[in-house]
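> Pasted the sequence and its predicted model underneath.
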Amino acid sequence: PNGEECFYGHRSTQAGARFSKDFTQGYGPEQYLIRNAIKGKYQIKTNYFGERELTESGPATVMVEIYTTRAGKTSKTLKTIQLGKIKENEILAEIIW
């Protein structure tokens, strides 16, 4: 919400968010965690550093699991997204807190 990004090169934020290890040789998982989130819009993005050419298996696909807890109740959202162009900074999901 304040414009600060949390990613493999900036793994902790002033708001208290943390980003897990960057898994560049496999399928993750990579995790983002923030307790006591401030109000605003949060975006989950990917920066796709994949193959330059389409492979036999097709475009890369990511699965995003989003857990939010409000008033003691946890909800889970699952999204499966096919990635587009290489090095594209694609928004996978937005959360309004």
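Perfect, thanks for sending it.

> going forward, measure contacts between C-alpha atoms and count neighbours the same way
OK.

> any chance you could map the strands in this protein?
Remark: strands assigned in the chain by DSSP state E are 18-19, 32-33, 41-47, 61-70, 73-82, 89-96.

> Quick one: closest of those strands to residue 26.
Smallest distance to residue 26 across those (CA to CA): 12.1 Å, for strand 61-70.

> Which neighbouring elements make contact with the closest one?
Counting contacts by 3 or more CA pairs under 8 Å, 6 or more residues apart in numbering; DSSP states H and E, strand 61-70 is packed against strand 73-82.

> can we see that at 10 Å?
The criterion is 3 or more CA pairs under 10 Å, 6 or more residues apart in numbering; DSSP states H and E, and the helices and strands that strand 61-70 contacts are strand 41-47, strand 73-82, strand 89-96.

> possible to save the ones you listed as TSV with mean neighbour count and distance to residue 66?
Converted to TSV, the helices and strands packed on strand 61-70 look like this (neighbours: other CA atoms under 10 Å; distance: least, CA to CA, whole Å):
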stretch	mean neighbour count	distance to residue 66
strand 41-47	15	10
strand 73-82	10	5
strand 89-96	13	9
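
> let's bring in a second one:
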Amino acid sequence: MGTPHRRTASGGEITQDVTQGYGPEMYVLPRAPEGRYLIRAHYYASDRNRASARTKVHAAIIEDYGTPQQRMFDRVVTLQQGKDMHDLLQVTRADRKAAVAR
């Protein structure tokens, strides 16, 4: 039950892995290293009894939470049956130390 590897090498963590029901799930990465990130939703399974209902994911992505630079992106994506991964947003993190030093 749940995700066996809840933490990433860069310090990120999934706070709750909801495998039964509708969530919510939250992934946090308090000190994201510089780089480009592709935020995706993984569609694990479908319920044949819900064939007529579409499954959607609502993602709220927050950068620089609690700072004056805080930015929020909302994405709603309809998950397609037979497609495992769904791209939500791409975020590029700059080197914050270099930005402050300038």
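All right, it came through fine. For clarity, every value in this text was computed on a predicted model and none was experimentally measured.

> quick one on the thing from earlier: adding distance to residue 10 of the first structure, write the strands of the first structure out as CSV.
Converted to CSV, the strands of the first structure look like this (distance: least, CA to CA, whole Å):
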stretch, distance to residue 10 of the first structure
strand 18-19, 8
strand 32-33, 12
strand 41-47, 14
strand 61-70, 20
strand 73-82, 24
strand 89-96, 16
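
> Out of these, the one nearest residue 11 of the first structure is which?
strand 18-19 (4.7 Å).

> ok, average deviation of that closest one from the second structure?
Overlaying the second structure shows strand 18-19 of the first structure at a mean distance of 0.7 Å from the equivalent residues (mean CA distance after the TM-score superposition for the first structure).

> would a markdown table of the helices and strands packed on strand 61-70 of the first structure with distance to residue 54 of the first structure be doable?
Converted to a markdown table, those look like this (distance: least, CA to CA, whole Å):
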| stretch | distance to residue 54 of the first structure |
| --- | --- |
| strand 41-47 | 17 |
| strand 73-82 | 12 |
| strand 89-96 | 18 |
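
> OK, contacts around the residue lying closest to residue 65 of the second structure once chain neighbours are set aside?
The shortest distance from residue 65 of the second structure to any residue other than its chain neighbours is 7.5 Å, reached at residue 71 (CA to CA, 6 or more residues apart in numbering). For residue 71 of the second structure, the contacting residues are 61-65, by CA atoms under 10 Å, 6 or more residues apart in numbering.

> Then residue 47 of the second structure?
53, 55.

> Mind telling me what it corresponds to in the first structure?
For residue 47 of the second structure, the aligned position in the first structure is residue 51, judged by TM-score structural alignment.

> repeat for residue 6 of the second structure
In the first structure, residue 6 of the second structure lands on residue 11 (TM-score structural alignment).

> From residue 71 of the first structure, how far out is its match?
According to CA to CA, to the nearest Å, residue 11 of the first structure stands 27 Å off from residue 71 of the first structure.

> Look at the two and report which has more neighbours.
Taking neighbours as other CA atoms under 10 Å, residue 11 of the first structure and residue 71 compare with residue 11 leading, 15 against 5.
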